[in-house]
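K.L.:
Just a sequence and a predicted model for now, questions to come.
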Amino acid sequence: MNQQNTSKGYLEFTVNIGDTLAPIDGATVEIFSKNGTKIETLSTDMNGKTETISLPAPKKELASDPNATVRPYALYDAIITKPGYMPQKVEVQILGDSKAVPETGLKENSHRFNQGMEVVRVGDHALFSGQNTSNNTENPYNIAAPLDIRSFYKPLADQSPYFLTTIQGIVIPEFVRVNMVTGPEDTVGTSIDVRFPEYIKTVLAGEIYGNWEPEAIKANVVAAVSYTLNRIYTKWYLLEGQGDFDVYNNTKDHCYKCKTGVTLQESINNIVDEFFTEYIGYPQDQFRYMPFLSQYCSGRETRCAASNKMEQWGSQELALSGMKYTDILKKYYGSNTEVQNASFFTVDDRMHFSDRELRPGESSQKIKTIKHQLNIIRTKYPGIPQLEETEIFDDNLLNAVHIFQREVEHIPVTDVIDKKTLYRITRKFISISKLVYTDRNNAYKSNKYYKVILYNGTSFCMSNIAYNPNVSISGFTYPNNIFVNILVCNIYSIVQI
């Protein structure tokens, strides 16, 4: 790399157990250049994170030049090892003045013999290779005449018809169903459910550069969110007879892991966490809360501005000129383009107000739930203090939230529980609680008491106390009583008392 054209980029790895969000403490992460020279040896802490290091990378300005003939990023290899786990080799892209935050999971090695090394290849970014050209040529205004606006409220309608007339805007669903196909023209694949914000983060990490201007990243986030919501709520592929999924993983929609992987960027992640509830509404008044099919293209191999579609390279050029993301969207999609904010987002089958922040001194059942979630998370992240599960947002909760933000998630520390923090707490809780449930049979066999909290989808059911199997305690015998309740209630959590 030419010394005159060299800047610095940054790298922080997160290493978890398999596909969970449970951290691996003490994993070794060795960083190598592409010629095989070892540059750095890192170790993960109790939160599964390495320290942040700087690495040589091309200057940031190169990533704003659509005609660049050299990569605007540097490629490195990371080899991750931990006794008892299958080793992994991960390729990473390092952009100048940007922080790469790859998150990977090591599979537990249950065999004595060597199972080999899992390899995650990233390769060239789509903006450089020209592989993110959209094939979408649909007319975004081709809205079916009898389309009922109420269909956009389905997640709310399932829970309470009352919301249909009192809430404006839509609900961000918990998952996107992605049809994973092999080639760009394939239509038959395996459908998987991906959490909505994680889908947007992964898509954009492969479509734009993390060291672009924040306003350009925001414009691309809102466009990707709006497009995806349109696919979800119109049930486009289901009505076309192609299958019960929302989007393809290729350029029929967005490239979601078209290759083996992408390198997540902190800048994109943070903006998605803040803007994943914003979308473009249709300009017609009667459809203004419907997500617009906001198509876009790279703006290099394919030009689409003349068709009122956003060009990604152009969005960066406009942001560099000082234009705000809302004006960038109007530039491409029309002067009457309006950005809407969804009323709710959904996590763990629960709706949360998208613009509601929880503040110290407040009292609510939601605060009690968050304390419970943090108590479950601390079983794998012991740096979080144990909390008394009351409904008051007290100093102990504020301290726990600060630790979660600063040490567990590495996001900005705030004195409120905002949308970003609430989403990350709930996402982490869902993954960690699954591990707690998996271990519940072992818990019952111990000489300790456990509170089993049951939930029927609407309210919490009776809490029971479990002990050794088939031993009666205060009139309760495991497993008889608990499984009578599970017929109508699901296990919500298991807490040692």
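P.N.:
Perfect, thanks for sending it. Numbers count the residues shown, from 1 in each chain.
K.L.:
from here on, contacts and neighbour counts on C-alpha atoms
P.N.:
Fine.
K.L.:
What helix or strand is the closest residue to V408 other than its chain neighbours located in?
P.N.:
If the residues on either side of it in the chain are set aside, V408 comes closest to N47, at 5.7 Å by Cα to Cα, 6 or more residues apart in numbering. Using DSSP states H and E, no element contains N47; it sits outside every helix and strand.
K.L.:
okay, pairing it with this:
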Amino acid sequence: MSSPVIKSMQTASDRGQLQIQIVSRIQNRPIREAKISISYTGAPGQPLEQVQTNSSGQTEMLELAAPPVEYSLQPSVEQPYSKYNLNVEAEGYEPVEVSGSEILSGEISRQKIELRPLSDGAYEDVVIPDHTLFGDYPEKIPEEEVKPVNESGEIVLSRVVIPEYVVVHDGSPSDSTANNYYVRYRDYIKNVACSEIYATWPAETIKANVLAIMSFTLNRVYTEWYRNKGYDFTITSSTAFDHKWIYGRNIFDSISNIVDELFENYLSRPNVRQPILTQYCDGQRVTCPQWMSQWGSKYLGDQNYTAIEILRNYYGDSMYINSAEEISGIPASWPGYDLDIGASGVKVRQIQEQLNTIGEVYTEVPQGPVDGIYGERTKEAVRQFQSVFGLGQTGIVDYPTWYKIQEIYVGITRIAELY
């Protein structure tokens, strides 16, 4: 007999999509033939579906029930997303359960799960708590948006650099029992954005919020804020001090794609070198007249405000979008133009070499010539790479595709250890 949770979810009018990727914690390599059992979080003992991963460690795209989209488009007492449990088993690896992976109406969600090689049979349980717009979290303790720079040693960096990694302290600053996690900067921004705004919101609203999150984070990096206080991390996961980062959570495509587009940007004011510490609140349960309101930014997006117009509405007309001079941990920088049929030269050769290396691990990406000429075989390899990693399948190496290739190449070759 079905539980009330299953009955209520089966009658949900909307659907969202989920793709699960299973990788080894060692070198991020895909795990094929991993078995995944999917159930509602409210009825974990009653599996809805069982699937397996392919040679790229991925499941097919799954359609799952979700609450009506309207619940996420205005403040609601109804939970605007459905939550699923994912039980994962793979030969040679310790099992993992992810509890609370979120599905939003009409949105593509990607759940990446890392497995540890089998040792003592320990069972890891990753619990994804409520979204900050639905759950109960401490409000932000106000700070000055620009940190003082006249004290000796307070500013360590001489210019704004996009770090390859940030160290996230999963708790309040003084909680010595909380774990520290090394997280790729872009993955950190995607995680926070998915934890603090809804992927169903207008694209310009998402851009405005992502820019605020990135600028805040880069202020912490630039000022070495916590390290100057004697701590060994970059930022915390406490909403009272920083932003909500959730270990192991799922990422929505609509937010992920915008982060990939904007990730070298931050917010500035004239004659201020450091990124601005752009604080905000939900604008519903907590009000913050001097900061951005998240729900307010959503309503401005509904009225076709652009991202910079939304930001200036809250932070004033002197706010502008800046870009970092340097991106750490990337082997070679974006050439400044798309690579497509007819392109040639060292940048094309670099991409060809990297795709061949990636194809040794992700076998759906075909091997091709390394001749510096962007032909049909290179285009097909790019298209397959884009398919595996959730990018638009154009076969063109645009800005997001370039940096995704760099990220995956660095991950599987361990080049990052050299930085």
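P.N.:
Nice, I can see it. Computed from a prediction, not measured in an experiment: that's the story for all the values here.
K.L.:
Overlay them and tell me the TM-score.
P.N.:
Remark: TM-score between the superposed chains equals 0.88 [TM-score structural alignment, normalised by the length of the second structure]; 407 aligned residues with a Cα RMSD of 2.9 Å.
K.L.:
Aligned counterpart of the residue nearest to V408 of the first structure in the second structure, please.
P.N.:
When the structures are aligned by TM-score structural alignment, the residue of the second structure matched to N47 of the first structure is S56.
K.L.:
What number of residues are in the vicinity of its match?
P.N.:
Using other Cα atoms under 10 Å, the number of residues around S56 of the second structure comes to 22.
K.L.:
Pretty sure E33 is one of the things it touches, is it not?
P.N.:
No - between S56 of the second structure and E33 no contact is recorded; they are 9.7 Å apart, counting by Cα atoms under 8 Å.
K.L.:
Where does the longest helix along the second structure end up in the first structure?
P.N.:
Among the elements of type helix in the second structure, defined by DSSP state H, the one spanning the most residues is helix 203-223. On the basis of TM-score structural alignment, helix 203-223 of the second structure is assigned to residues 214-234 in the first structure.
K.L.:
Can you give the distance from the matching stretch to the centre of its chain?
P.N.:
Between the mean C-alpha point of stretch 214-234 of the first structure and the mean C-alpha point of its chain there is a distance of 14 Å (Cα atoms, centre = their mean, to the nearest Å).
K.L.:
just stretch 379-394 of the second structure next, same as before
P.N.:
On the basis of Cα atoms, centre = their mean, stretch 379-394 of the second structure is displaced by 19 Å from the centre of the chain it belongs to.
K.L.:
Just the helices from the stretch 301-450 of the first structure, written as ranges.
P.N.:
Using DSSP state H, counting those that start in this stretch, the helices found in the stretch 301-450 of the first structure span residues 312-320, 325-333, 365-377, 395-403, 419-438, 440-444.
K.L.:
so which of those helices gets nearest A100 of the first structure?
P.N.:
The closest approach between A100 of the first structure and any of the helices of the stretch 301-450 of the first structure, judged by Cα to Cα, belongs to helix 419-438 at 18.5 Å.
K.L.:
for that closest one, packing partners?
P.N.:
Contact here means 3 or more Cα pairs under 8 Å, 6 or more residues apart in numbering; DSSP states H and E; on that basis helix 419-438 of the first structure packs against helix 266-275, strand 344-347, helix 365-377, strand 490-496.
K.L.:
what about 7 Å?
P.N.:
Applying 3 or more Cα pairs under 7 Å, 6 or more residues apart in numbering; DSSP states H and E, one finds that helix 419-438 of the first structure contacts helix 365-377.
K.L.:
quick check: the helix it packs on aligns to which part of the second structure?
P.N.:
Residues 346-358 of the second structure are where helix 365-377 of the first structure aligns, with TM-score structural alignment as the criterion.
K.L.:
Contacts for the matching stretch, please.
P.N.:
Residues lying outside stretch 346-358 of the second structure but in contact with it, judged by Cα atoms under 7 Å, 6 or more residues apart in numbering, are 367-368, 370-374, 378, 409.
K.L.:
Among those, which one sits closest to V259 of the second structure?
P.N.:
The shortest separation between V259 of the second structure and any of these is 19.2 Å, and it belongs to Y409 (by Cα to Cα).
K.L.:
neighbours of the equivalent of V413 of the first structure over in the second structure, just the number please.
P.N.:
Following TM-score structural alignment, the counterpart assigned to V413 of the first structure within the second structure is Q393. The local packing of Q393 of the second structure (other Cα under 10 Å) involves 16 other residues.
K.L.:
Quick check: which of the helices of the stretch 301-450 of the first structure is nearest to Y233 of the first structure?
P.N.:
Using Cα to Cα and comparing the helices of the stretch 301-450 of the first structure, the one that lies nearest Y233 of the first structure is helix 325-333, at 20.3 Å.
K.L.:
what stretch of the second structure does that closest one fall on?
P.N.:
Applying TM-score structural alignment, one finds that helix 325-333 of the first structure aligns to the residue range 307-315 of the second structure.
K.L.:
average offset between the matching stretch and the first structure?
P.N.:
Here stretch 307-315 of the second structure, set against the first structure after superposition, deviates by a mean of 1.0 Å using mean Cα distance after the TM-score superposition for the first structure.
K.L.:
who are the neighbours in contact with V126 of the second structure?
P.N.:
When contacts are counted by Cα under 7 Å, 6+ apart, V126 of the second structure is found next to 97-99, 248.
K.L.:
I'd like to know which of the residues you listed are part of strands.
P.N.:
97-99 (DSSP state E).
K.L.:
distance of T14 of the first structure from F429 of the first structure?
P.N.:
Between T14 of the first structure and F429 of the first structure the distance, using Cα to Cα, to the nearest Å, works out to 17 Å.
K.L.:
Check G84 of the first structure too.
P.N.:
Here the criterion is Cα to Cα. By it, G84 of the first structure lies 25 Å from F429 of the first structure.
K.L.:
mean per-residue distance, the match of helix 203-223 of the second structure to the second structure?
P.N.:
So stretch 214-234 of the first structure averages 1.1 Å relative to the second structure (mean Cα distance after the TM-score superposition for the first structure).
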